[in-house]
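1. show me the folded form of this:
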Amino acid sequence: MRNIDYFDRQERLHPDRVLLIANGQSLTYGEVHALTHRTAGALLDAGLAHQEAVAVMSPNHPGVLVAMLSLWRAGATWIPVNTRNALSDNVVYLNYVRATVLFYHSHYADDARHVQQSVPTIRLMVCIDQPEGDAPSLDQFMRPAGSPPVADWGDPGGNGDELTAIIATGGTTGPAKGVRVLNRSWGTMLETIGNGMALKPNAYTDYPVFLATAPLTHAAGPFTMAGITMGATIVVLPQFDADAVMDAVVEHRVTHTFLPPTAVYTMLAHPRVREIDYSSLQFFLLAGSACAPEKLRQMVEIFGPCMCQSYGQTEFHLVATWLPPEVVAAAAAGDHPERLASCGRQTYSVRVELMDDDGNLLGVDEVGEIVGRGGIVGGGYFEMPEVSAETWAHGWHHTGDVGRRDADGYYYIVDRKKDMIVTGGFNVFCTEVEAAVTELPGILECAAIGIPDDKWGEAVTALVVAGPGAPDAAAIIAHCKDRIGSVKAPKHVFFKDALPRTAVGKFDKKTMRAEFWEGQDRGVA
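-> Modelled structure (predicted):
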């Protein structure tokens, strides 16, 4: 189905239920339904054509959700703009997808004017929160209250092969590629999340309460739409703040939330973290990067049996595998503790396998590239047929991630295919080093890289962000030798105030390596 079909189904069932709590205001499903018809009507009045690209550039704000639902009601394609990117990169991307409308927040007014001047296809600008220059506010732009609803353009199959979105990949090399997210693949993702995270009977609420604090223009966007599919109330925070998250859990009796592991590490170090009542939480989803097993054990101890993980990609929509709370809690208690390092088993909407470089599928405990096929695989890359074909070699979607599968079907991500250290003729996967380092107390983050070494070719090196009580470099190296052996243990440890990240929050290892490889005859890509 289309996004708007999922929303309309819940609005028909629960028009008076609060859908959105943000910026001190709340809106019901019925109120948002009316706003989306008024905004979609105004988009169509302005000449919006079916499947045109409509961009949204804003921090978390109630108007973001209204704009998203409205553009889908009007038949447009959502273009989320990652404001952590360089403005020049966003301009290149918006030109690539030929965006025609830009919804933006006044916080980004200067950037929006630059976009307007640099993207000739943009013909309509709407400022979400207030009038700004020549751009109307969202309230001014939409049709007057009481206007007739817009016509429904859906077909009996839910327009499965039409676009929901074109979402930029977050690589560190070259311009971003736009992933064609189809109604059918997005809908399968929403239903997979809804079934895996269905609300359990409890004393607090008979419907889910989702807390969204990560950017709606990134992973929190699909997470929020999954909540709407489930009829949830969505509590939106402007940005991640550990105190605000803890307060919101208590105030709103939050049942579902999502954060990347690095944000939860910040919470673990917070002085109030053990003072909060988290008993309403049923699903605390970790996604976006690997979580250190020892840190996950601490999360279960503090937040309760609600921790869960998923694995996926923009191209392989978010829930290719699923590690449910009961498995995480059991592993934390000592039942198959190795599963704390797992990203779970394949979800029912996909088939996940491991493949060698020749296209052969691999068996239990063999290491290979994670590949998949099924309902959550998107429609390839926008206007890049050659790249799409390469990614779909041998009839499977190739993730570029290396992993293994145990006899019970649990997958373990070993590393990125291109993110490997070759030291003394041995292959060392960075994630194994990072997991060993981060299980130590006081270690907030660790990134493992290879740096040039006359003896080893590349020397395993740990870049570490340390907090109170962290061990020194010698102790870290000694611990790793004991845990993973001398070949894999870091030869060097460098302490950093922070580690560079890409615009989507992943470690920017290209930047990390550049410090050490500059001037060498070769580098590591």
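2. all contacts plus neighbour counts: C-alpha atoms, from now on.
-> OK.
3. please identify the helix or strand for residue 223.
-> Assigned by DSSP states H and E, residue 223 belongs to helix 220-229.
4. ok, now residue 91?
-> According to DSSP H and E, residue 91 maps onto helix 87-97.
5. what does that helix contact?
-> Contact with helix 87-97 is made by 53, 55, 81-82, 111, 115, 118-121, 166, 168, 175-176, 178, 382, as judged by Cα atoms under 8 Å, 6 or more residues apart in numbering.
6. tell me how many other residues crowd the residue nearest to residue 21 when sequence neighbours are not counted.
-> With Cα to Cα, 6 or more residues apart in numbering as the criterion, residue 21 has its nearest non-adjacent residue at 4.7 Å, and that residue is residue 235. Burial of residue 235 is recorded as 24 neighbouring residues (other Cα atoms under 10 Å).
7. for residue 235, list the residues it contacts.
-> Neighbour list for residue 235: 20-22, 209-212 [criterion: Cα under 8 Å, 6+ apart].
8. go again with 7 Å.
-> Residue 235 sits next to 20-22, 210-212 when contact means Cα atoms under 7 Å, 6 or more residues apart in numbering.
9. residues contacting the strand or helix carrying residue 345, please?
-> Using DSSP H and E, residue 345 maps to strand 345-346. Contacting residues not belonging to strand 345-346 are listed as 320-323, 352, 409-411 [Cα under 7 Å, 6+ apart].
10. one more: stretch 300-309?
-> With Cα under 7 Å, 6+ apart as the test, stretch 300-309 has contacts from 274, 278, 281-287, 322-326, 328-329, 332, 343.
11. which residues of the stretch 51-200 of the chain fall in strands?
-> Ranges of strands in the stretch 51-200 of the chain, per DSSP state E, counting those that start in this stretch, are 53-57, 77-80, 99-104, 124-127, 163-168, 178-182.
12. and among these, the most buried is which?
-> For those, average neighbour numbers computed from mean count of other Cα atoms under 10 Å are highest in strand 53-57, which has a mean of 28.
13. and it, what does it pack onto?
-> strand 77-80, strand 99-104 (3 or more Cα pairs under 7 Å, 6 or more residues apart in numbering; DSSP states H and E).
14. list the contacts of residue 354.
-> Residues near residue 354 by Cα under 7 Å, 6+ apart: 361-362, 368-371, 404.
15. quick check, nearest of the residues you listed to residue 187?
-> The nearest member of the contacts of residue 354 to residue 187, counting by Cα to Cα, is residue 371 at 20.7 Å.
16. just give the nearest non-adjacent residue to that closest one, would you?
-> Nearest to residue 371 is residue 398, by Cα to Cα, 6+ apart, at 4.7 Å.
17. one more to put side by side:
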Amino acid sequence: MRSIDYFDRGHDLDPSRACLIDAASGERLSFAEVKLLTERIATAMYANGFENQQPVALYGPNSAAIMVALLAMWRANGKWIPVNTRNAIDANAGYLNYVRCGWMFYHSSMEADVAELKARVPGLRHFVCLDRRNGADPSLEEFIAPFPQGDLPDFSDPFGRMDEIVGIFPTGGTTGPSKGVNVTNLGWGTMLETLSDAVGGRTSDPVSLVVAPATHAAGPVALGTMILGATQVILPGFDAEKVLAAIEEYRVTHMYLPPTALYGLLGSPDLGRRDTSSLAIFILVGSAVSPEKLRQAVEVFGPCMCQAYGQVESPMITTWLPPEVVAAAAAGDHPGRLASCGRPTRSVQVGIMDDEGHLLPPGERGEIVVRGVLVSKEYFEMPEATAEARAFGWHHTGDVAFRDADGYLYIVDRKKDMVVTGGFNVFTAEVEAAVTELAQVRECAVIGVPHDKWGESVHAIVVADGIGEAEIIAHARERLGGVKAPKSVAFVDEIPRTPAGKMDKKALRAQHWGDAARMVN
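-> Model (predicted):
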């Protein structure tokens, strides 16, 4: 089915139920009101020259209006172009030109950026400012005023338009400009159904908190819970105290955050003063989570913690570690599974492959490779990159992992994050997990730095209080041995991040490798 068909499924459960609650503005919209708005917006788009399957960008902080625009774009059968407001203008302009985007819905707080994009992206011709008129750009209210009702053809077919494109989603771009990933209705719908099955059935009154950027995993999580008829409570961005207050006030049952935000919650002075007992599902996605911090989260939030693994090319829920398994591991039943990203979901085959294309048995480390309808169709207008990613008949994720005898996967690194020191491979995620076991350490990033004798030396960058270099190194040496333990530690106030919120190890390496042709020895 199409994305909007999944929203309509949630609408039909109870049209009068609250669909969107904007915590910042106080705006509340029912499912019926949201459906009518999306119909009016889509009708206005076609009246103003929109063409079927045209790319549409959304640009602004989380809000009810952004969510309505996203659903309306899918109602019009457009292709979603997520634009990260934290990206540099050059990066966003380059991506919008690359995918030939013609439409943009934006918030007035991004007015200066939009003015730059207008000058740099000549293909952008249609602009709607969500909250007010901005020069020649109409407000959303003005845009839809001539259309009190929607008047659209039925864009679906008996098969749900399986091969049409739901969006062109950018990859992380940490090693160069982002590639666009063509995601079809088939793959997207598979993800939504798998996700909603995993998180559904745990409450009769689902309320989902949207706090991470809707341009990333928070968007599909929101739609995946809308299928269940869940109310979406929207915060403009992450603030630990405001998140905890929202959970208590709205009795939030479902929430997604990246691990770094979880660490912020665990360190919040408000944690013990807020009632978070309503949480049934707290999903961690985006990067590996410290096993010790995950154990602490179960102690604090209860048996709701769970984890998914995916990437743009095999989105969101390639593997799933359910809350029951996490809670059992935190209680001492297979505690090692706190370091796992789970087992493959029903929609994919997952293998571990060596560099020669051989699938490896349990216990052997290699690259995670994936097959199935969850896998995206292709990179937008990049056939060579598509072919490279599909070598040996599998999609290659670039993530290094091993599988245990029970089928649980354990990610140990990205291929490019491996440190080779004295001929030994050191997977940085393993070192980071050991260092963050220390209560004084809030975050840790591990990289390889040049070393005259060993080629590369293991170096840790940490955010911590009340602990020194020697204590960190001694703890890691005891946990991992001398080869894997950091040989040096740098203390920083914060670790630099990419626009997608991931640790920017490229920037960290550059501080040590300078303009070298490669950052490995």
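18. coming back round to it: which one of the strands of the stretch 51-200 of the first structure lies closest to residue 500 of the first structure?
-> Across these, closest to residue 500 of the first structure is strand 163-168 (Cα to Cα), at 19.7 Å.
19. alignment lookup: the residue nearest to residue 21 of the first structure to the second structure.
-> Counting by TM-score structural alignment, residue 235 of the first structure lines up with residue 233 in the second structure.
20. so that match: helix, strand or coil?
-> Put simply, residue 233 of the second structure is strand when judged by DSSP: H, G, I helix; E, B strand; the rest coil.
21. following the strand holding residue 345 of the first structure, which helix or strand comes up?
-> Where DSSP H and E defines the elements, the next helix or strand beyond strand 345-346 of the first structure is strand 350-355.
22. pull up the aligned stretch in the second structure for that next one.
-> With TM-score structural alignment applied, strand 350-355 of the first structure matches the range 348-353 in the second structure.
23. mean deviation, that stretch versus the first structure?
-> Here stretch 348-353 of the second structure, set against the first structure after superposition, deviates by a mean of 0.7 Å using mean Cα distance after the TM-score superposition for the first structure.
24. what residues sit buried inside that stretch?
-> By 16 or more other Cα atoms under 10 Å, the buried positions in stretch 348-353 of the second structure come out as 348-353.
25. what about the helices in the stretch 301-450 of the first structure?
-> With helices called from DSSP state H, counting those that start in this stretch, the stretch 301-450 of the first structure shows them at 325-332, 385-391, 430-438.
26. residues in the second structure aligned with the last one?
-> What that stands for is helix 430-438 of the first structure. Under TM-score structural alignment, the match for helix 430-438 of the first structure in the second structure covers residues 428-436.
27. mind checking how far the matching stretch is from the chain centre?
-> 21 Å (Cα atoms, centre = their mean, to the nearest Å).
28. just to revisit the earlier point, ok, the match of residue 235 of the first structure to residue 197 of the second structure distance?
-> Between residue 233 of the second structure and residue 197 of the second structure the computed distance is 21 Å (Cα to Cα, to the nearest Å).
29. residues near residue 302 of the first structure, how many?
-> Neighbour count of residue 302 of the first structure, defined by other Cα under 10 Å: 16.
30. for residue 326 of the first structure, same thing?
-> Residue 326 of the first structure has 13 nearby residues by other Cα under 10 Å.
31. chain neighbours aside, what residue packs nearest to it?
-> Here the nearest residue to residue 326 of the first structure in space, its sequence neighbours aside, is residue 305; by Cα to Cα, 6+ apart that works out to 6.7 Å.
32. against residue 262 of the first structure, how distant is the one you found?
-> Distance from residue 305 of the first structure to residue 262 of the first structure, counting by Cα to Cα: 19 Å.
33. these two - which one has more neighbours?
-> Neighbour count, other Cα under 10 Å: between residue 305 of the first structure and residue 262, residue 305 has more, with 22 against 19.
34. give the equivalent position in the second structure for the more buried one.
-> For residue 305 of the first structure, the aligned position in the second structure is residue 303, judged by TM-score structural alignment.
35. kindly report the same for residue 454 of the first structure.
-> So, by TM-score structural alignment, residue 454 of the first structure is matched to residue 452.
36. tell me how many other residues surround that match.
-> A count of neighbours around residue 452 of the second structure, defined by other Cα under 10 Å, yields 8.
37. how about residue 130 of the first structure?
-> Neighbour count for residue 130 of the first structure, taken as other Cα under 10 Å: 16.
38. what's the answer for residue 125 of the second structure, then?
-> 11.
39. and it, what is it in contact with?
-> Contacts of residue 125 of the second structure (Cα under 7 Å, 6+ apart): 102-103.
40. which residue in the first structure aligns with it?
-> For residue 125 of the second structure, the aligned position in the first structure is residue 123, judged by TM-score structural alignment.
41. before we move on, what about residue 260 of the second structure?
-> When the first structure is aligned by TM-score structural alignment, residue 260 of the second structure is paired with residue 262.
42. and residue 92 of the first structure, what's its match in the second structure?
-> Match for residue 92 of the first structure (TM-score structural alignment): residue 94.
43. scratch that, residue 337 of the first structure is what I was asking about
-> So, by TM-score structural alignment, residue 337 of the first structure is matched to residue 335.
44. now residue 504 of the first structure
-> For residue 504 of the first structure, the aligned position in the second structure is residue 500, judged by TM-score structural alignment.
45. residues in contact with that match?
-> Neighbouring residues of residue 500 of the second structure by Cα under 7 Å, 6+ apart: residue 172.
46. which strands or helices does the helix ranked longest in the second structure pack on?
-> What stands out as the longest helix in the second structure, according to DSSP state H, is helix 31-47. Helices and strands touching helix 31-47 of the second structure, by 3+ Cα pairs under 7 Å, 6+ apart, are helix 64-75, helix 140-144.
47. just the strands in the stretch 351-500 of the second structure please.
-> With DSSP E, counting those that start in this stretch as the criterion, the stretch 351-500 of the second structure has strands at 366-372, 378-379, 395-403, 409-414, 418-421, 424-427, 441-451, 455-464, 488-491.
48. compared with the first structure, how much does the fifth one deviate?
-> The reference is to strand 418-421 of the second structure. Mean deviation for strand 418-421 of the second structure: 0.7 Å (mean Cα distance after the TM-score superposition for the first structure).
49. thanks a lot, catch you later.
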